[in-house]
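Visitor: Structure of the sequence below:
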Amino acid sequence: MRQVSLLGCGFVADLYLRSLQSMEGISVAVVHDRDPARLERFCAHWKLPRADTLEDFLAAVPKGSLVLNLTNPDAHYALNRACLEAGHHVYSEKPLAMDVDEAKALYALAEARGLLLASAPCSVLGEAAQTLGHALRHGVAGTPRVVYAELDDGFIPQAAHRKWLSETGAPWPYEDEFRVGCTLEHAGYYLAWLIAWFGSVRTVVAASAETIPDKTGAGAMAPDLSVATLFFESGVVARLTCSIVAPHDHSIRIVGDRGVLRCDAAWDNAAPVTFAKRLTLRRRLMETPFPRRVRLRGPTHPKVKRWGAAAMNFMLGPAEMLEALRDRRPCRLSAEFALHMTEVTLAIQNAGEHSGAQAMTTRCAPMEPMPWAM
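Guide: Below you'll find the predicted structure:
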């Protein structure tokens, strides 16, 4: 029996536990949250053992197992560090840290201790992302030239976000979401896919802005819009847009020499992947209006039913780490991958109006595909 321990049991923790129900052979060793009432309610609902203090939690985590850090982003660095210093492997909700230097310090600590360190999101291991990767490797669209990726969520400040509750009644942390920003919260959903396929980003040219003033909550608010052009060392160029302003659009289009690969739902592991071949009809250049669906042969991974806006198995990442530990092999969600994704995301988030071209200081290799997506 492989084990994980949960640090933080707010809104997202219920999504992990619901995903865990679909995975065989993984159990929860212990749970901790700084809110005693929240901790009691969560553990009672899921019938899980709890630790009332952080010190008790770190001591109760089984040796060689994995901590899932599901706390608020501003606590990620300190708690990731505490878990690593206690000798535990760590899977962190995004972002790994709120500062590049802090992320680099976590990377160095994990490397020095011989521990695994990874960061969400893990949808890059899901069927949709792996199907697109398979299509790219097999040249379905020809040589990829440019990628357009959208992560627009609609005019969220006007949504009924106060009524968004998790399975055990935890509220969606809207104030924290507005302060942290949609780029840090969501860019990774497609950025992880892009880095997995194309490797390191060499240069980021981005702009970000707060376009909706007076959002709910106290303190400074993060940009609610960012637009980035990413220059990959492999030669591919991608444009990534994140906002909580523009109408909902989670599409990604990969334009190749032969046509366009497309997926329209970043948060659905089973979202269809299509290919529209480019053709000339009566002197008009176009993509066929009847794209064909690209499919993988055979079974892929356990799926979860849609809950709210997502149909994602949040346990794919922790499961990959546990399997890598068991098999004594490199983990697909490596510390290099997490660090590079963090640096690129922060470069986009903090770009503002005048940052210009930013050279990335970290690197990582493309990700090994899942065995069922070869």
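
Visitor: CA only for contacts and neighbour counts going forward, please
Guide: Will do.

Visitor: Strands of the stretch 251-374 of the chain, start to end?
Guide: 252-256, 259-263, 273-281, 284-287, 292-294, 357-359 (DSSP state E, counting those that start in this stretch).

Visitor: Tell me which of those strands lies nearest to residue 314.
Guide: With respect to residue 314, and counting by CA to CA, the nearest of those is strand 259-263 at 19.3 Å.

Visitor: Just the buried positions in that closest one, please.
Guide: 259-263 (16 or more other CA atoms under 10 Å).

Visitor: before we go on, could you also do this sequence so I can check it against the first one:
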Amino acid sequence: MNRVKVGVIGCGMISGIYLKNCTQVFNHILEVAAVADLVPELASKRAEEFNIPAACTVEELLANPEIEIVLNLTAPIAHAPINLKALQAGKHVYTEKPFALNRNDAEEVLALAESKGLLVGCAPDTFLGAGLQTCIKLIKDGWIGTPYAANAVIMMGNAWSGTHPNFQNFLKLGGDPLMDMGPYYLTALVAMLGPVRRVTGSAQRLQEKVTVQNPRSPRFGDTVQVEAPTNVSATLDFHSGAIASLQAGKESFGYKPRLEIYGTEGNLSVPDPNFFGGPLSIPGVEGEIKIQFPNMEIKSVPLTHGYWEDSRGIGLADMAYAIRSGRKNRASGRLASHVLDISLGIFESSDSDRHVYIQSKVERPAPLPLGLKYNTLDL
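Guide: Sure, this is the predicted structure:
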């Protein structure tokens, strides 16, 4: 199978793990042909670091006829505009989350892609990792009976410590806890329980302005405006009948994630959806579970699939195989648009003091097959 050539737009911090995996883990299907950034020095540095043939401008990258997929790693505000430019240039596009900052932009991207017969993909792709794929199989095989409830907690360190070079982006819409970290949890919930039909939410900012607290930060002592909610609580009603509670905040010190699925016959403790592997358990029955899959002996709750390490980019690789085989990609634009719809619905519910019904439709993404060999996604 011929490799799919990729052009990367955005060479900031997140590009490092993408480029590492694209050139070392998924290089059986992906070939990075060029990188581009508004700061040319960043593109040149990444090209040298990962032995990429070209560091160029965005316009030059989009004009390259050999590039089939644009990997969009820009800031959230630029996601939709860059996605539209890539599609207009005849490229498939895979973007970092959030998919867009409003529904109109999201729908415009999806409509343009459909009109041109192009695929759109979007992070997060952690639901394709070993941890969540194992959970999906456990639920499907009935180990916890019928899932009826879930609890998701995303409590992160405060966003104004100044440790991230672009920390101010975490105080704006798109970098806020619901739009920044929420997609990992919401995508995982949709992958396990199906689409959401209704949300009820509360969102607030505890402070209008914050002061950078880290003396090592070049912005130490600076006061920055808080533009987005930093504390969010929501109830999600799924079409399946399950109900989930969600708490997301960036007002605490430390990182305290939790995701649990409650079923009529057991409860499933899910690995952190921000990662690809991690421990999982069904209290009381770990030693009894037997999962049938090729060439592995089961003694407790196992990880039934590959990709348990940091496999960021697996959704991009899956989309490349989809392009070659004509099937649907799993980390799709429709899935990301549904997650965006949920997030915006929570904000709207808080503003209007009412339930918000989710209008977007999406199919639960197909699970990865058992026995999938590491470094292959051609199924």
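
Visitor: just to revisit the earlier point, export the strands of the stretch 251-374 of the first structure to CSV and tack on distance to residue 215 of the first structure?
Guide: Below are the strands of the stretch 251-374 of the first structure laid out as CSV (distance: least, CA to CA, whole Å):
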stretch, distance to residue 215 of the first structure
strand 252-256, 29
strand 259-263, 31
strand 273-281, 36
strand 284-287, 41
strand 292-294, 41
strand 357-359, 29
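
Visitor: Pick the most deeply packed of those.
Guide: strand 259-263 (a mean of 23; mean count of other CA atoms under 10 Å).

Visitor: what about the strands of the stretch 251-374 of the first structure, which gets the closest to residue 80 of the first structure?
Guide: strand 357-359 (26.5 Å).

Visitor: Residue 241 of the first structure pairs with which position in the second structure?
Guide: Using TM-score structural alignment as the criterion, residue 241 of the first structure maps onto residue 247 of the second structure.

Visitor: returning to that earlier point: closest one to residue 303 of the first structure among the strands of the stretch 251-374 of the first structure?
Guide: Among those, strand 273-281 sits nearest to residue 303 of the first structure (CA to CA), with 16.4 Å.

Visitor: could you say what helices and strands that closest one packs with?
Guide: helix 127-137, strand 259-263, strand 284-287, strand 292-294 (3 or more CA pairs under 8 Å, 6 or more residues apart in numbering; DSSP states H and E).

Visitor: ok, the most centrally placed residue in the first structure - contacts?
Guide: Geometric centre of the first structure, nearest residue: residue 121, 1.9 Å, by CA atoms, centre = their mean. By CA atoms under 8 Å, 6 or more residues apart in numbering, residue 121 of the first structure lies in contact with 93-94, 188-189, 192, 314, 317.

Visitor: distance of the aligned partner of it in the second structure from residue 112 of the second structure?
Guide: Residue mapping for residue 121 of the first structure onto the second structure gives residue 124, with TM-score structural alignment as the criterion. According to CA to CA, to the nearest Å, residue 124 of the second structure and residue 112 of the second structure sit 22 Å apart.

Visitor: same thing with residue 326 of the second structure?
Guide: 18 Å.

Visitor: The two: which has the busier surroundings?
Guide: Neighbours per residue (other CA atoms under 10 Å) separate residue 326 of the second structure from residue 112, with residue 112 holding more: 16 against 10.

Visitor: Which residue in the first structure aligns with that one?
Guide: By TM-score structural alignment, residue 112 of the second structure lines up with residue 109.

Visitor: Helix or strand: which one has its match?
Guide: Assigning secondary structure by DSSP states H and E places residue 109 of the first structure in helix 100-113.

Visitor: so how much does that helix differ from the second structure once superposed?
Guide: Helix 100-113 of the first structure: mean distance to aligned residues in the second structure after superposition is 0.8 Å, counting by mean CA distance after the TM-score superposition for the first structure.

Visitor: how far is whichever helix or strand comes after that helix from where the chain is centred?
Guide: Counting by DSSP H and E, the next helix or strand C-terminal to helix 100-113 of the first structure is strand 117-119. With CA atoms, centre = their mean, to the nearest Å as the basis, strand 117-119 of the first structure stands 11 Å off its chain's centre.
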